[in-house]
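**Q** Quick one, fold the following:
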Amino acid sequence: MTFEEMRDRIANGQGFIAALDQSGGSTPKALRGYGVEDNEWNGDDEMFGMIHEMRQRIIEAPCFGNGKVIGAILFEKTMEGESGGKSVPARLAERGIVPFLKVDKGLEEERDGVQLMKPNPGLEAMCARAKELGVFGTKMRSVIKSANPKGIRENVRQQFADGVRILSSGLVPILEPEYDITAADRAEGEKILLDELIAGLDTLHDDQQVIFKLSIPKEAGLYSDLIKHPKVLRVVALSGGYSTDEACSELAKNPGMIASFSRGLLQDLRKQQDDGEFDGTLSGAIDQIHAASVT
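**A** The predicted structure is shown next:
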């Protein structure tokens, strides 16, 4: 796929984006969920080797290339790896799946009700490498924990500031200011977030577009204006701790918003499954998430 074909696939594709971007801090938990105990690996190299084997198995599963997955978000080590005898981004593109790269460096401590992203001085170099490998876009996550207008404003400002750096590098950013779904004031805070996101879009040039990855809103349809905005390529939803059933049920209430699930996609996959069982389990999750995304 060319870059413009990838853009069209994300803008108009009837499917969802898979999140395969667990990084160092979340990898042990992801492996345990996959049925790999901590005593089965020793050191980061073995840990990342095992998570790469899991991701290769997902990427090469017959159902993963059936057209219902339109994009996949990768961890940097996964981007640098191979699958099916090709680089992972090239293999994904070959299967009709648009590759994205997680580029944030983790979270700061909470302040003003939010966790901002850690500084990222090497962002442009990482984007250049991703572009060289055929990656279309990036993803970076920060967190909102309460309806604090000051904190939400700073959270969104940081997302857009780094987003402009990514746009200048020739990639399309996914901005992910996740709202903690357990927050008691989420309905109020998401309205503040929406206002700040629209204000941020006003700072972009007319020929620039971003993707938003947001928690499924408490108020169904809250993000409909974002979905229609000319500077928004797509609005995607994170599962945010919901089970697959819960996430799909909530997502289906928000037409135009598609999934970008991690836990919701991977929760029932196990290393011990044979290839047929693995593909069947993954296929069931893909079908369910796809149906919720295209409702």
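
**Q** Could you use CA atoms for every contact and neighbour count after this?
**A** OK.

**Q** would you list every one of the strands in the stretch 101-250 of the chain?
**A** With DSSP state E, counting those that start in this stretch as the criterion, the stretch 101-250 of the chain has strands at 114-115, 137-144, 172-179, 210-215, 232-238.

**Q** residue contacts, residue 294?
**A** Counting by Cα atoms under 8 Å, 6 or more residues apart in numbering, residue 294 makes contact with 14, 15, 255, 256, 258.

**Q** Am I right that the last one is in contact with residue 247?
**A** Yep, that's residue 258 we're talking about. No: in this structure residue 258 lies outside contact range of residue 247 using Cα atoms under 8 Å: 11.1 Å.

**Q** higher neighbour count, the two?
**A** Taking other Cα atoms under 10 Å, residue 258 and residue 247 do not tie; residue 258 has more neighbours (29 against 23).

**Q** how about residue 190, what does it touch?
**A** Neighbouring residues of residue 190 by Cα under 8 Å, 6+ apart: 147, 179, 217, 218.

**Q** for comparison, sequence B:
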Amino acid sequence: MNQAHFDKMKNGKGFIAALDQSGGSTPKALADYGVPESAYTNEEEMFDLVHQMRTRIITSPAFDSNYILGAILFEQTMDREIAGKYTADYLAEEKGIVPFLKIDKGLAAESNGVQLMKPISDLDDTLRRANERHIFGTKMRSVIKEANEDGIKAVVDQQFEVGKQIIAAGLIPIIEPEVDIHSPEKEKCEELLKTVILSHLDQLSENENVMLKVSIPTKTNFYKELIDHPRVVRVVALSGGYSRVEANEKLKANDGLIASFSRALSQDLNANQTDEEFNAALEKAVKSIYEASI
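**A** Predicted coordinates for the structure are as follows:
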């Protein structure tokens, strides 16, 4: 493990940029960026276009390590290059930003009020390649929609089971049990979730560390015990469908919780903007999310 990256994630000021839209969410990400589906005829062209978008974000002067601690990449992005370097190397060496990799294969069908992760059949190979590409950590997402004790336990059990494989490979897992912000039982879900996460954290050994990615809690500072837990490197929050203004306001109220926003980071960016317009819009987003995170 890269100790400098670990120290930066543990103690640095800033947030994590989520640039990990995968196959299923790429058409929407491109459409939001002003690239319609008519602009590409197959998946290969679609992924070329989304890599151009991510490259434009990452190479922008606004994408600055004074504000951004880390960036989460999609698997294809990890294998592509920016300015002649693999993306993770470009992030670390040129930008001073810690690279993470999204490793989940999407969500299974809803059961017991939750969506578990689909099986990750090639996990060992992915983790080997992640190490070759100098990735620091990984991210994997599940979704909780109802305050179902069995369902929430299954989500956290699965996340930590995979998380231990990731730790054994020398990487830091970002465990992401997202609570749907539209759930009528959101607060109750969060109560059940925190209890199960704490029980798993307490079972980790001194050399087993994780990060957590959560929905911004209904009750302010509700996740303080997780943030302060000795086995937790950092707790980050997803925007979860809130606008950037709303997500930032909610985040500010929670001490020690930092952002890991995707759509809220890129919502004002457009393929048709000049570089000056694009960089100004990204700078405004980056600085507002940074302020909310510190």
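
**Q** Go ahead and build a PyMOL selection from the buried members of the contacts of residue 294 of the first structure.
**A** In PyMOL, selecting the buried portion of the contacts of residue 294 of the first structure, with burial taken from 16 or more other Cα atoms under 10 Å, looks like this:
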select buried, resi 14+15+255+256+258
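
**Q** So which of the contacts of residue 294 of the first structure belong to strands?
**A** With strands taken from DSSP state E, the overlap with the contacts of residue 294 of the first structure comprises residue 258.

**Q** and which of the contacts of residue 294 of the first structure is nearest residue 132 of the first structure?
**A** Distance ranking of those against residue 132 of the first structure, using Cα to Cα, places residue 15 first at 26.0 Å.

**Q** Quickly name whichever of the contacts of residue 190 of the first structure is closest to residue 282 of the first structure.
**A** When these are compared against residue 282 of the first structure (criterion: Cα to Cα), the nearest one is residue 217, at 26.0 Å.

**Q** show me where the stretch 151-295 of the first structure has helices.
**A** Using DSSP state H, counting those that start in this stretch, the helices of the stretch 151-295 of the first structure run over residues 186-201, 224-228, 244-251, 263-266, 275-293.

**Q** Now the first one: buried residues?
**A** Think helix 186-201 of the first structure. Going by neighbour count (16+ other Cα under 10 Å), the buried part of helix 186-201 of the first structure is 186, 187, 189, 190, 191, 192, 193, 194, 196, 197, 200, 201.

**Q** same deal with the third one?
**A** Using 16+ other Cα under 10 Å as the burial criterion, the residues of helix 244-251 of the first structure that qualify are 244, 247, 248, 250, 251.

**Q** Spell out which residues sit in contact with the third one, please.
**A** The neighbourhood of residue 248 of the first structure, defined by Cα under 8 Å, 6+ apart, consists of 288, 289, 292, 293.

**Q** do that again at 6 Å, thanks
**A** Applying Cα atoms under 6 Å, 6 or more residues apart in numbering, one finds that residue 248 of the first structure lies in contact with residue 292.

**Q** Can you give me the distance of it to residue 286 of the first structure?
**A** To residue 286 of the first structure, residue 248 of the first structure is 11 Å away according to Cα to Cα, to the nearest Å.

**Q** Same check on the second one?
**A** Residue 247 of the first structure sits at a distance of 13 Å from residue 286 of the first structure (criterion: Cα to Cα).

**Q** How about the last one?
**A** Remark: distance between residue 251 of the first structure and residue 286 of the first structure (Cα to Cα) = 14 Å.

**Q** And the closest residue to residue 231 of the second structure other than its chain neighbours, how far from residue 19 of the second structure?
**A** In space, and not counting its chain neighbours, residue 231 of the second structure is closest to residue 209: 4.8 Å by Cα to Cα, 6 or more residues apart in numbering. When distance is defined by Cα to Cα, residue 209 of the second structure is 23 Å away from residue 19 of the second structure.

**Q** Same check on residue 71 of the second structure?
**A** Note on residue 71 of the second structure: its distance to residue 19 of the second structure, by Cα to Cα, is 7 Å.

**Q** Look at these two and report which has more neighbours.
**A** Looking at residue 71 of the second structure and residue 19 with other Cα under 10 Å, you find the greater number of neighbours at residue 19, namely 26 against 23.

**Q** Over in the first structure, tell me which residue corresponds to residue 67 of the second structure.
**A** Counting by TM-score structural alignment, residue 67 of the second structure lines up with residue 68 in the first structure.

**Q** my guess is residue 252 of the first structure meets residue 289, correct?
**A** No: in this structure, residue 252 of the first structure is not within contact of residue 289 by Cα atoms under 6 Å, at 9.4 Å.

**Q** Grab the nearest non-local neighbour of residue 163 of the first structure.
**A** Nearest one to residue 163 of the first structure, counting by Cα to Cα, 6+ apart, is residue 173 at 5.7 Å.

**Q** With residue 105 of the first structure instead?
**A** Of all residues not flanking residue 105 of the first structure in the chain, residue 118 sits nearest, at 5.8 Å (Cα to Cα, 6+ apart).

**Q** Run a quick neighbour tally on that neighbour.
**A** Neighbour tally, residue 118 of the first structure, other Cα under 10 Å: 13.

**Q** residues contacting it?
**A** By Cα under 6 Å, 6+ apart, the contact list for residue 118 of the first structure reads 105, 106, 107, 108.

**Q** What separation is there between the first one and residue 133 of the first structure?
**A** Separation of residue 105 of the first structure from residue 133 of the first structure (Cα to Cα): 20 Å.

**Q** re earlier: closest to residue 86 of the first structure out of the strands of the stretch 101-250 of the first structure?
**A** Of all the strands of the stretch 101-250 of the first structure, strand 137-144 sits nearest to residue 86 of the first structure, with 19.2 Å by Cα to Cα.

**Q** so how far does that closest one sit from its counterpart in the second structure?
**A** Once fitted to the second structure, strand 137-144 of the first structure is off its aligned match by 0.2 Å on average (mean Cα distance after the TM-score superposition for the first structure).

**Q** Just want the angle from that strand to strand 172-179.
**A** Strand 137-144 of the first structure and strand 172-179 meet at an angle of 20 degrees, taking axes from the mean of the first three to the mean of the last three Cα atoms, to 10 degrees as the criterion.

**Q** hmm, who's touching strand 137-144 of the first structure?
**A** Around strand 137-144 of the first structure, the neighbours that count as contacts under Cα under 6 Å, 6+ apart are 100-104, 114-117, 171-179.
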